[in-house]
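> Pasting the sequence and the predicted coordinates here, then a few questions.
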Amino acid sequence: MPGTDIAVTGLGLITPAGTGVEASWRGLLRGRSLAAPDPLLTGLPVDFSCAVPDFDADAVLGRRLSWRLDRFVHLGLAAARQAVADAGLDPDTWPSQRVAVVLGVGSNSLERYETAFRLLREDRIEDASPLSLPRSVPNMLAGEVGLDLGARGPNFTTNSACASGATAIGVARDLLRAGVCDIAITGGSESGRARGAAAFFGRMGALSQRRPPRTASRPFDADRSGFVLGEGAAVLVLERAADAAQRRAPVRAYLSGYGASADAYHFTSPHPQGLGAEAAMLTALADAGLEPDDIGHINAHGTSTVHNDVAESRALRRVFREPPPVTANKSVIGHTLGAAGAIEAAYTVLTLQHRTIPPTANLDKLDPEIDLDIVSGDPRPSSLNAAMSTSFGFGGQNAALLFRSP
């Protein structure tokens, strides 16, 4: 029911900033972009990305399971295991029928499909893996997590483009409020490091070609020219606050508000005034029963594209009048597409826990059209009790999540 807080009792994070919650948080606080040349993209006009370093799926998941799964499932499953362990839950003893899995994915696995389509074009069907479809379709992220953890409650993925991870968290919250489940494993995972993704986003003009790569992602900067492809996963374990208290589970934060909207304006460009973004933020505030002045930090969508950053800043100015300090994680870890909203939600929880706002990388000269207090240079200590994370995507999809300290 509205006004019912949902406890975040577990986190799992795998990002270009590091594997594991603490490693990823430390990497983010350094405030330096992790973009670098990517061997998978060699020869393309944009041949760099933000990759997860030193992630050995065979070692983490076992060779047989790793072979069967695709990269976006590798990352998501590993993050889900982390989150469940962090929450102190045991899949061997939990009420499996009451455990939901709701995860966001922005697209299919382009890398695997590229190989399969090449074999199809060359009339080499006999060489195609019989796993080409089941390892690559988006719903298998949730399906494989449920299978691995023995979670037998509602199980599905959400797709709202680059807002998918945030949408998944909001929908999982609604399932808990409605009493459909008692535990929700939620978040998102995606790897945009595929030649098709890099080529197609490049053709749209969405990717920055700035060199060196570490300077390319620069949200809110006057010289921004597009985003950098990334990969990663974040998973949150959500429970009703009363249930978390009953089992004496440590609570990292409370998810107090969720808002969603559609621009109904353009299939890729945001509304220039950010009207849909504004509506999602206002809905999240009303859902939480909070006023704009209660919010001490905004984790912005901040893609580093020309139109998105201006539209988002206009929406923030209208909602908050004097917006609180803002940061943009994509400046460091790149754009993780369907996972972005989940990763940024997890970082928002950590910001509240540590009372420290991570810096935005590469902010050399603030765009004069953007009137915001952007945290840059060094992390900023802050005594804050509530923070909002915003996510937007193609199709005019908007989502806002509001977290507060325990």
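Perfect, thanks for sending it.

> CA only for contacts and neighbour counts going forward, please
Fine.

> and the residue positioned nearest the centre of the chain, what element?
Geometric centre of the chain, nearest residue: Ala340, 2.4 Å, by CA atoms, centre = their mean. Element membership for Ala340 (DSSP states H and E) is helix 340-354.

> What is that helix packed up against?
Applying 3 or more CA pairs under 8 Å, 6 or more residues apart in numbering; DSSP states H and E, one finds that helix 340-354 makes contact with strand 6-15, helix 164-177, strand 183-191, strand 231-240, strand 253-262, strand 386-393, strand 397-404.

> go again using 6 Å as the cut-off
Under the contact definition 3 or more CA pairs under 6 Å, 6 or more residues apart in numbering; DSSP states H and E, helix 340-354 sits against helix 164-177.

> Kindly calculate the angle that the helix it packs on makes with strand 397-404.
60 degrees (axes from the mean of the first three to the mean of the last three CA atoms, to 10 degrees).

> Does Gly104 touch Ala166 like I think?
No. Using CA atoms under 6 Å as the test, Gly104 is too far from Ala166 to be in contact (7.5 Å).

> what residue of the protein is the furthest out?
Outermost in the chain, CA atoms, centre = their mean: Asp123 at 38.0 Å.

> Confirm that residue sits in a helix?
No. Assessed with DSSP: H, G, I helix; E, B strand; the rest coil, Asp123 is coil; it does not lie in a helix.

> ok, and for stretch 34-43, which residues are buried?
Using 16 or more other CA atoms under 10 Å as the test for burial, stretch 34-43 gives Leu34, Ala35, Ala36, Pro37, Leu41.

> put this beside the first:
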Amino acid sequence: MEHRVVVTGMGLVSPLGNEVETFWNNIKEGVCGISLLSEEQKVEGLNIHVAGIVKEFEAERYMNRKEQKRLAKFSQYAIYAAKEALKDANVDMEKMDTTRVGVIIGSGIGSLQGTFEESIKLKEKGGKRVSPLYIPMTIANMAAGNVAIYTGAKGVCTAIVTACASGTHSIGEAYRNLKHGYSDMIIAGGSESCITHIAIAGFNGLTALSKSKDPMRASIPFDKERNGFILGEGAGILILETLENAMARGANIIAEIVGYGATGDAYHITSPSLDGDGAARAMREAIEEANITPNQIDYINAHGTSTHYNDLSETIAIKKVLGEDTKVAISSTKSMTGHLLGAAGGIEAIVIAKALQDDFVPATIGYKVPDEECDLDYVPNEGRSMKVEYAMSNSLGFGGHNGTIVMKKWRG
């Protein structure tokens, strides 16, 4: 028996706020959450100036100071967002069969900050000074592991690591798990905190980061003058459950997940396939599973990183699936948040759920110079009130990992 899968709660940590409504209002208003790096955050000798930095994060809501010292920031973000999502979903874990509640939360990298700091300690002070908590604090699965510990979820507990597609793949795999009846509820999404010297230097070495000093012209997806992405940080977590479970406990249903696609490019370690084939196949898979036609998609939250080849190949992929003359509304909210890497798919899933709920498509802000090769409707600069029945989110990761999810408006 196959089950319908619904979204009943959402929580996040982001450069645009740490509550869903604050975040969504800022997204709707086209607020730029990208800001200048502090002097401490800058890397000497590198021309990198801005990032999508989390502000006013109150970890103490859900963990005391002693606990915070034992948790890397990406785990803290995940715990916070998961707790907020459970509260939003009005879940009482004491009333749940916790063996049927799972956690699938991805992270592209885990704690690079921890590795950076402990490596310096090793070099300067010797091996005995390396923290005994170094490994369990930094490994990428610990966002999922710690969320399970802090919530009491005892079902499937998995971490998906597919670079920038980690959040979307986590939600997609949770959807499949629920659809086929292995769980009743799954806490799913992504978490990342990589605004650290070694990450900035590493991505800079790939010539992947924008060198803009202007936050409004730094992350500019699909703009002809785009010249690299902006590092962001945060977490996006959704409570997914079978429709039967949601109905039985009287849950407020936000949206329904109806399709998921996952493919590989088998092409290059960092560049997407330039013909868009892998991304196109992921979109087709998700649309076919949703049992709809491509022209029923009303809104696409694009991966849209603001790099030349990503935006070009994704545009080509969308045309392959929806047609050369498609009028579908497309936007990249990375223009406002920067690129949250493994957490991107989590917060962008929240965006499409809210778009369905509010019949509103957010803008791609900072868009000034059209690119003749990227010639679709990217909802430039101003969001748009419009009917949204089906919405799609794309994530494309280093290594050729492609993920797409499709959500449908919930009508009760």
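Yep, that arrived. A quick note: this is a predicted structure, and the numbers were derived from the prediction, not measured.

> Superposed, what's their TM-score?
The TM-score (TM-score structural alignment, normalised by the length of the first structure) is 0.97; 405 aligned residues with a CA RMSD of 1.3 Å.

> which position in the second structure aligns with the residue nearest to the centre of the first structure?
Here Ala340 of the first structure is matched to Ala344 in the second structure, going by TM-score structural alignment.

> Setting aside sequence neighbours, what's the nearest residue to its match?
Gly167 (6.3 Å; CA to CA, 6 or more residues apart in numbering).

> so how far is Gly114 of the second structure from the one you found?
Applying CA to CA, to the nearest Å, the value for Gly167 of the second structure to Gly114 of the second structure is 21 Å.

> Any idea how far the helix holding Ala340 of the first structure is from the middle of the chain?
9 Å (CA atoms, centre = their mean, to the nearest Å).

> That one versus helix 164-177: what angle between them?
70 degrees.

> correct me, but Asn299 of the first structure touches Thr327?
Yes. Taking contacts as CA under 6 Å, Asn299 of the first structure lies within contact range of Thr327: 5.2 Å.

> more crowded one of the two?
Using other CA atoms under 10 Å as the criterion, Asn299 of the first structure and Thr327 rank with Thr327 on top: 28 against 25.

> which residues does the alignment partner in the second structure of that one contact?
In the second structure, the residue matched to Thr327 of the first structure (TM-score structural alignment) is Ser331. By CA atoms under 6 Å, 6 or more residues apart in numbering, Ser331 of the second structure lies in contact with Asn301, Ala302, Ala363, Thr364, Tyr378, Val379.

> And Ile352 of the second structure, by the same measure?
Ile352 of the second structure touches Ala391, counting by CA under 6 Å, 6+ apart.

> try 8 Å
Asn301, Ala391, Met392, Ser393, Met407 (CA atoms under 8 Å, 6 or more residues apart in numbering).

> ditto for Val388 of the second structure
Asp298, Tyr299, Ala355, Leu356, Asp359, Phe360, Val361, Lys409.

> same thing but at 7 Å, please
Contacts for Val388 of the second structure (CA atoms under 7 Å, 6 or more residues apart in numbering) come out as Asp298, Tyr299, Ala355, Leu356, Asp359.

> and the angle from the helix holding Ala340 of the first structure to strand 183-191?
Going by the same axes, to 10 degrees, helix 340-354 of the first structure makes 120 degrees with strand 183-191.

> With the second structure overlaid, report how far whichever helix or strand comes after helix 340-354 of the first structure is off on average.
Downstream of helix 340-354 of the first structure, the next assigned helix or strand under DSSP H and E is strand 356-357. Strand 356-357 of the first structure, aligned to the second structure and superposed, deviates on average by 0.7 Å (mean CA distance after the TM-score superposition for the first structure).

> So Ser385 of the second structure versus Gly17 of the second structure, what's the distance?
22 Å.

> so Gly165 of the first structure touches Ser107, yeah?
No. Contact criterion CA atoms under 7 Å: Gly165 of the first structure and Ser107 do not qualify, at 11.9 Å.

> Of the two, which one has the most company?
Counted by other CA under 10 Å, Gly165 of the first structure and Ser107 do not tie: Gly165 has more neighbours, with 37 against 20.

> What is the aligned counterpart of that one in the second structure?
Aligned partner of Gly165 of the first structure by TM-score structural alignment: Gly167.

> residues contacting that match?
Contacts of Gly167 of the second structure by CA under 7 Å, 6+ apart are Ile105, Gly106, Gly189, Gly190, Gly342, Ala343, Ala344, Gly345, Gly346.

> do that again at 8 Å, thanks
Counting by CA under 8 Å, 6+ apart, Gly167 of the second structure has contacts 105-107, 160, 188-191, 236, 342-346.

> do the same with Leu65 of the first structure
Per CA under 8 Å, 6+ apart, neighbours of Leu65 of the first structure: Asp58.

> what's the mean deviation for the helix or strand hosting it versus the second structure?
If you go by DSSP H and E, Leu65 of the first structure is part of helix 63-68. Here helix 63-68 of the first structure, set against the second structure after superposition, deviates by a mean of 1.3 Å using mean CA distance after the TM-score superposition for the first structure.

> Trace that helix over to the second structure and give me the residue numbers.
Using TM-score structural alignment, helix 63-68 of the first structure pairs with 65-70 in the second structure.

> what's the spacing between the matching stretch and its chain's center?
The answer for stretch 65-70 of the second structure is 25 Å, by CA atoms, centre = their mean.

> any idea whether the nearest residue in space to Val46 of the first structure that is not next to it in sequence is helix, strand or coil?
Distances taken as CA to CA, 6+ apart put Gln209 closest to Val46 of the first structure, at 5.9 Å, once the chain neighbours are dropped. In three-state terms, and counting by three-state DSSP, Gln209 of the first structure is coil.

> Now do the contacts for Gln209 of the first structure.
Neighbours of Gln209 of the first structure in contact, by CA under 8 Å, 6+ apart: Pro45, Val46, Ala216, Ser225, Gly226.

> Strands along the second structure, start to end?
With strands called from DSSP state E, the second structure shows them at 5-13, 35-36, 50-51, 101-106, 157-158, 185-192, 234-242, 255-264, 299-301, 329-331, 360-361, 384-385, 390-397, 401-409.

> Ser208 of the first structure and Phe220 of the first structure: what is the separation?
14 Å.

> Could you check which of those two has the larger neighbour count?
Phe220 (33 against 23).
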